[in-house]
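Quick one, what's the 3D model for this:
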Amino acid sequence: MTASTNGRNVLISGGSIAGPSVAFWLNRYGFRTTLVERWHEVRPGGQNVDIEGSGRTVLRKMKLESEVLALHTKETGSNWMTIDGQSRLHLPMGDISPTNETEIQRGDLAKLLYDKTKAQTEWIFGDQIVGIDERGEGVEVEFQSGKKKEFYAVVLADGVGSRTRKLVLGPDEYQFRPLGCYIAYWGMPRDASDQFYDKWQIVPLPNRRILSTRPERTKQFTNTFFSFIEPTSLGLEKLPKAEQIEKLKPYLRGSGKYEATFIKGLENSNDLYLDYAGQIHAKRWHSTGGRVALVGDAAYCATPFSGMGTPLSLVGAYILAGEMARHAGDPKKGLEDYQRIMTPYVKSIQTLGPGIPRIVHPQTWLGIETLYWLVRTMVGIGRLWKRSGLEWLFSKISGPPEDEIVLPDYTALEIGSGQDGKKP
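Below is the predicted model:
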């Protein structure tokens, strides 16, 4: 099997953000793409994400920026709230709020990428990779369905909990580094009496918990994010959904006016996501044979506390696909260059700094008041110096800013002129 006879067919595992983005770009470069997603459809819902910096630059290159803006969640700013529902600090969008015009629900972005690739990419739902065998000039893949097929290359983009990563990397070649914190997302019907619905509401709770809500564009639902500190994993992330709900309910006790509403919303949710937060650090983002690559959270998850998961996926997909196209005759070289170019960017984003996430999860009421004061002080500094106080704060706490990568130009490698990679 050679690249010239197989049409450079590439298999991609994972149908969220990174996987379809890789397919999008490979289609532009003339590859034939197949994407396998173990879920039965493109997963709807999910957390709100924003796409700024280099990630937004990639969106522009994809000619998708206007469509992402049209899917904005209608979030108008952020409010730091008290346990009894009073706003302590309001940050309107366009001032110094972390809210921006590219706020979009993860599921909406995933659906957009599906729509932009489905005409050229073969999507396979309800299946997954269970075996990978690199052999000479190709890769034989075995699927859970029992089918086997050969590909020019394989891209693994199936998230922080990747089930395929271990097929490529040995146990000493990657590490999950826990952050000592659980994160949970779920959706629930909108509370019509919520006067702050269109804001990102952030509610620090004692005993190192944070509850927050964000709107979604149809104004029918509320997206909930809940995090709490646990020094070690309690195994909650491995439980069935029904058991996870029961285990989470005690953590929501003592959340004031929010308690009854959010416990009921949790009990009735069908989209709960619960995980023990951590980062993926891998020595290699590709196989030794040079025909299997990892991208996105499967390769270098930075956790939601970085705020950079989606930009990382978009940038990683862009560079991976570009280097695969640049080195089509030498795929191993392409994957090595992909890692070389991306490594400084990934390292800067994974550098969360001391205290994260504990510093934003106070233990006591005094700690909560101190957190309010700290945010208010940074906002004042930001306004004084005409820059974002929160950006300044988080650059000191979380590490370097997000725009620390020069994106290569792969335009000359494209075979099409349209945004879907269609030939002119």
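
hey, let's count contacts and neighbours off CA atoms from now on
Noted.

quick one, what contacts Ile210?
Ile202, Val203, Pro204, Phe226, Ser227, Phe228, His361 (C-alpha atoms under 8 Å, 6 or more residues apart in numbering).

In terms of helix, strand or coil, where does the fifth one fall?
The reference is to Ser227. strand (DSSP: H, G, I helix; E, B strand; the rest coil).

what's the distance between the residue nearest to it when sequence neighbours are not counted and Asp409?
The spatially closest residue to Ser227, leaving aside those adjacent along the chain, is Ile183, at 4.4 Å (C-alpha to C-alpha, 6 or more residues apart in numbering). Going from Ile183 to Asp409 by C-alpha to C-alpha, to the nearest Å gives 37 Å.

run this one through as well so I can compare:
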Amino acid sequence: MSKLRVLISGASVAGPALAYWLVRAGCSITIIERAPSLRSAGQGIDVRDTARDVIKRMGIFDIMRAKSSQEEGIMFVDSNNRPYAEFGVDDSGEGDSMTCDIEILRGELAKILFDVTKDDVEYIFGDMVESLQETGKDIVVSFASGTPERAFDLVVGADGIGSSIRGMAFGREELNVRSLNAYVSYFSIPKTDIDTLWSRVHWITGGRNMVMRPDNMGRTRAFLSLIAYSASDERLVQLGKAAREGIPEQKAVVQELFQDGDWEIQRMLEGMHESDDFYMQYIGQVRLDRWSSGRVTVVGDAGYAPSPFSGMGTSLAFLGAYVLAGEISKQPDNIPAALLSYERILRPHVESIQNLPPGIPWIVNPQSMMGVRVLETFIWGVGWLSKIGVTTLASKITAYLPIGGKLFKLPEYEAFNK
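So this is what the prediction gives:
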């Protein structure tokens, strides 16, 4: 039979990772990306657990490690920048820390994935899917910006938490995305002498958190997050309105909501206004009753975003890409059955990660000063016990915080061993 024709929407992580494995499964792949080129912006991300085996099989493990930020660990600091707890980098990738030896900028990872797939995959930038129409034997795709209408055997949404493909296939978006009442802003600022290879974290009241992390480009990555207890919090309304309006409005709202902070907030806000890589992200989880609809399916955040609080979003993207392509390789003449197998195999692992412990993320982003002090004291205690060897971060924190999940056993696929 002729090669399966697969269209993937999204050229960040999940899409190109899926394309890599589908090529090895004998498929003809097209990736459509609405941005005019690869996106260079993005926060630091890592790969944990069994997903590390996936990137090793792709031959990009060492490339990713060479491009990593070389972060040495995370320290929690008070308003005077004095650390009260430190946790070194985890080089096993098993979730024993909040950072690991592969801490890489999303833009850097996207470039690596593009380079290992560009010779075998058709990339179309600056366009997006406008409509989908199933005919019984294939699915006809119309595009928004000039790409001619084409037919495919399968369409995959790999276009993130705001996936347009998911909206077309499943509808009722308000039922598919569970809000965590949070927004995070990411941007880079000039590096100073105070910045080292250690990340620094500081909390202030109002569910607000400030983070500065090293990168491999000579700058410092800044994150400002706000988590509210209630969806009716007026600050969420402000952030939601700005998210629809544009970057200038987003920066203005972040300025307003964080300008009363201490620590290095003024430096961060000044750098934010000068940054050209700012973006703000709504934080939620994607939870679907089913992952496929006819000849359309989803992978990564588009189908099962676990939220940044899980620390497993990128890992799930790699696992999902591997399993989806693998199941298609086993039964390429029966796409519906392959899609059902993909969901049956991976969904239990996804749900184990999405099921955040009670109170997360709110309990670790307190609104009051007393709450901040209690959290700092708890983290200090865990850090002290780890330092003297009585316990580890894994045994004390990961028992409660959503770092990692149940270990996933990677299936073996004959097509990938050729």
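
more crowded one of Ile183 and Asp409 of the first structure?
Between Ile183 of the first structure and Asp409, Ile183 has the larger neighbour count (other C-alpha atoms under 10 Å), namely 19 against 11.

Sticking with the aligned partner of Val58 of the first structure in the second structure, tell me its helix or strand.
In the second structure, Val58 of the first structure lines up with Val54, judged by TM-score structural alignment. Using DSSP states H and E, Val54 of the second structure maps to helix 51-57.

same for the next helix or strand after that helix, what does it pack against?
Going down the chain from helix 51-57 of the second structure, the next helix or strand is helix 61-66, by DSSP H and E. Secondary-structure packing of helix 61-66 of the second structure (3 or more C-alpha pairs under 8 Å, 6 or more residues apart in numbering; DSSP states H and E): helix 51-57, strand 103-105, helix 106-117.

What ranges does the second structure have for its helices?
Taking DSSP state H, the helices of the second structure run over residues 14-24, 51-57, 61-66, 106-117, 164-170, 173-176, 234-245, 247-258, 265-274, 301-304, 313-330, 335-354, 369-387, 393-396.

Residues touching the first one, excluding its own?
Meaning helix 14-24 of the second structure. Residues external to helix 14-24 of the second structure that are found in contact with it (C-alpha under 8 Å, 6+ apart): 8-10, 28-29, 31, 58, 110, 113-114, 116-117, 120-121, 157-159, 299-300, 314, 317-318, 320-322, 324-326, 328-329, 415-416.

Mark which of those residues are buried, thanks.
Neighbour-count burial (16 or more other C-alpha atoms under 10 Å) applied to these gives 8-10, 28-29, 31, 58, 110, 113-114, 116-117, 121, 157-159, 299-300, 314, 317-318, 320-322, 324-326, 328-329, 415-416.

matching residues in the second structure for stretch 311-327 of the first structure?
Across the second structure, the stretch matching stretch 311-327 of the first structure (TM-score structural alignment) is residues 315-331.

right, and the match of Val58 of the first structure touches Leu316 too?
No: using C-alpha atoms under 8 Å, Val54 of the second structure is not in contact with Leu316, being 10.7 Å away.

Residues contacting the helix holding Val54 of the second structure, please?
Applying C-alpha under 8 Å, 6+ apart, the set of residues contacting helix 51-57 of the second structure from outside is Phe61, Asp62, Gly93, Ser315, Leu316, Phe318, Leu319, Tyr322.
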